[in-house]
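*Asks:* Sequence and predicted structure, then a few things I'm wondering about:
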Amino acid sequence: MAEIKIHAESRTEFGKGAARRIRRADRVPAVLYGHGTDPVHISLPGHDLMMALKNSNALLSIDIGGDNHLAIPKQVQRDPIKGFIEHADLLIVRSGEKVVVDIPVIVTGEVISGSLVVTEMNDVSVEAEATHLPESVEVSVEGLDAGAQIFASDLVLPSGSELQVDPEQLIVHVIAERTEEQVEAELAEAEEEAGIEHEEPELVDEEPAAEGDGSAE
């Protein structure tokens, strides 16, 4: 993965007020740490950081006044509503160093008609060289039928990557698509267990037809 260069500025003000001022200037407060060094508090251009972190394991080259550090994102805090980045923790790494990161599982292909794919893990942990981190791992379900299972040990990882989860961890499995009758039966069973009772609609007796007054025409 190519390095993404971002120019940073040192910051000396801390606290919520300072963070708000930084964000109003379209920048993101961040901390750079690792390798036994003291944490370095910086701010980064918001748009540049957002674009760089479209890949969660982006390799960043942080330039602080001409002093460059290679780093990867370790924790990114986002606004729960608007989604913009509020704060970032960046881990300093070195070429040749191995680190553990989470990479997304990408499911590809189509299962046999009448089957559904259930993804048990959306990402897996792998160990890889810091400057050659994989972006994702693909899992093909092409032509699989109900009952098929794919475990962590079945994953084909990029060269240089090692699995860091239990090899027997279930990643994806294929199940039979439920019929409408099965869904209704499961719903009825769940309602019964929860003690939900449906009241029977009341039957309304029809009013008897009015009798004539017997008058002759």
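*Replies:* Perfect, thanks for sending it. Numbering: from 1, shown residues only.
*Asks:* contacts, neighbours, all on C-alpha from now
*Replies:* Will do.
*Asks:* Contacts only, for residue 118.
*Replies:* Contact analysis of residue 118 by Cα atoms under 8 Å, 6 or more residues apart in numbering lists 172, 173, 174, 175.
*Asks:* gap between the one helix or strand residue 77 maps to and the chain center?
*Replies:* Per DSSP states H and E: residue 77 is located in strand 67-78. Averaging C-alpha positions (Cα atoms, centre = their mean, to the nearest Å) puts strand 67-78 19 Å from its chain's average.
*Asks:* try stretch 27-41
*Replies:* 25 Å.
*Asks:* what comes into contact with that stretch?
*Replies:* 10-12, 19, 22-23, 42-47, 71, 85-93.
*Asks:* related to what we said a few turns ago, just the ones of the contacts of residue 118 in strands?
*Replies:* Counting by DSSP state E, the contacts of residue 118 place 172, 173, 174, 175 in strands.
*Asks:* wait, the first one sits on residue 119?
*Replies:* Yes - here residue 172 lies in contact with residue 119, judged by Cα atoms under 8 Å, at a distance of 4.6 Å.
*Asks:* what about versus this one:
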Amino acid sequence: MPEVKLAAETRTEFGKGAARRIRRASKVPGVLYGHGADPVHVTLPGHELLLALRTSNVLIALDLDGKSELAIPKAVQRDPLKGFLEHVDLLLVKRGEKVSVEIPVHTEGELAPGGYLLEHVLDALPVEAEATHIPESVTVSIAGLAAGDSILAKDIKLPGGVALGVEDDAVVIQVLAAQAEEAAPESEDGEETAEV
């Protein structure tokens, strides 16, 4: 996974007013924590951070006050209506260190004919991986699956050095039979009655 370089600034102002001023300047307030160190409050460039967060579990190389730090996003708060970034929590990591993250699960292929429904029990798969080698996602084949079939966590092929963070028998994807819609009750003259 490529690293995204971002310049960060330490911030000393806190509270809603300070956060609003930071966002008006097209920046995002954040907190950098991990490795037993005290949390560091930072300001990050808004547009560059937004682009970086399009990749799940992106590895961010921060230039913070002349020091270089590696971090991954742990929590991202967005405005519920406009979608812009409001705050981000970053976890400090080191090369070679194992981290627990969730990676998206994608499917490929077609279900068996018959109008089945595909349910993602887990949209993201918890795994343990080296911080600099976190897979962007995993792809699972659903070709030919029918009602009652399921894919368990142990059935998913993971890249080398990546271990499951859930039980082997955890259901990730299952196939359900489509439910037939109930017919509307008919009146005595044979016409369907509309529900009020």
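*Replies:* Looks like it came in fine. If you're wondering where the values come from, they're calculated on a predicted model, not measured in any experiment.
*Asks:* The helix ranked longest in the second structure: average distance to aligned residues in the first structure?
*Replies:* Assignment by DSSP state H gives helix 16-24 as the longest helix of the second structure. On superposition with the first structure, the mean distance recorded for helix 16-24 of the second structure (mean Cα distance after the TM-score superposition for the first structure) is 0.2 Å.
*Asks:* which strands and helices sit next to that helix?
*Replies:* Counting contacts by 3 or more Cα pairs under 8 Å, 6 or more residues apart in numbering; DSSP states H and E, helix 16-24 of the second structure is packed against strand 27-34.
*Asks:* What residues of the strand it packs on count as buried?
*Replies:* Residues of strand 27-34 of the second structure classed as buried by neighbour count (16 or more other Cα atoms under 10 Å): 27, 28, 29, 30, 31, 32, 33.
*Asks:* closest to residue 80 of the second structure among these?
*Replies:* Nearest to residue 80 of the second structure among the buried residues of strand 27-34 of the second structure: residue 28, at 15.7 Å, using Cα to Cα.
*Asks:* What residue in the first structure is paired with the closest one?
*Replies:* Under the alignment (TM-score structural alignment), residue 28 of the second structure pairs with residue 28 of the first structure.
*Asks:* Its match and residue 107 of the first structure: what is the separation?
*Replies:* 33 Å (Cα to Cα, to the nearest Å).
*Asks:* Would you state the strands of the second structure in chain order?
*Replies:* Along the second structure, counting by DSSP E, strands occupy 3-10, 27-34, 37-45, 59-64, 67-78, 85-93, 98-108, 116-120, 124-130, 138-141, 150-152, 163-164, 171-177.
*Asks:* on average, how far is the fifth one from the matching bit in the first structure?
*Replies:* In the superposition against the first structure, strand 67-78 of the second structure averages 0.6 Å from its aligned positions (mean Cα distance after the TM-score superposition for the first structure).
*Asks:* List the contacts of that strand.
*Replies:* 32, 53, 57-63, 84-94.
*Asks:* next one: the shortest one
*Replies:* The list of residues contacting strand 163-164 of the second structure from outside it, by Cα under 8 Å, 6+ apart, reads 125, 126, 127, 128, 129, 153, 154.
*Asks:* now, which of those sits nearest residue 140 of the second structure?
*Replies:* Among these, residue 153 lies closest to residue 140 of the second structure (Cα to Cα), at 10.5 Å.
*Asks:* for that closest one, what are its contacts?
*Replies:* 125, 164, 166, 167, 168, 169, 170, 171, 172.
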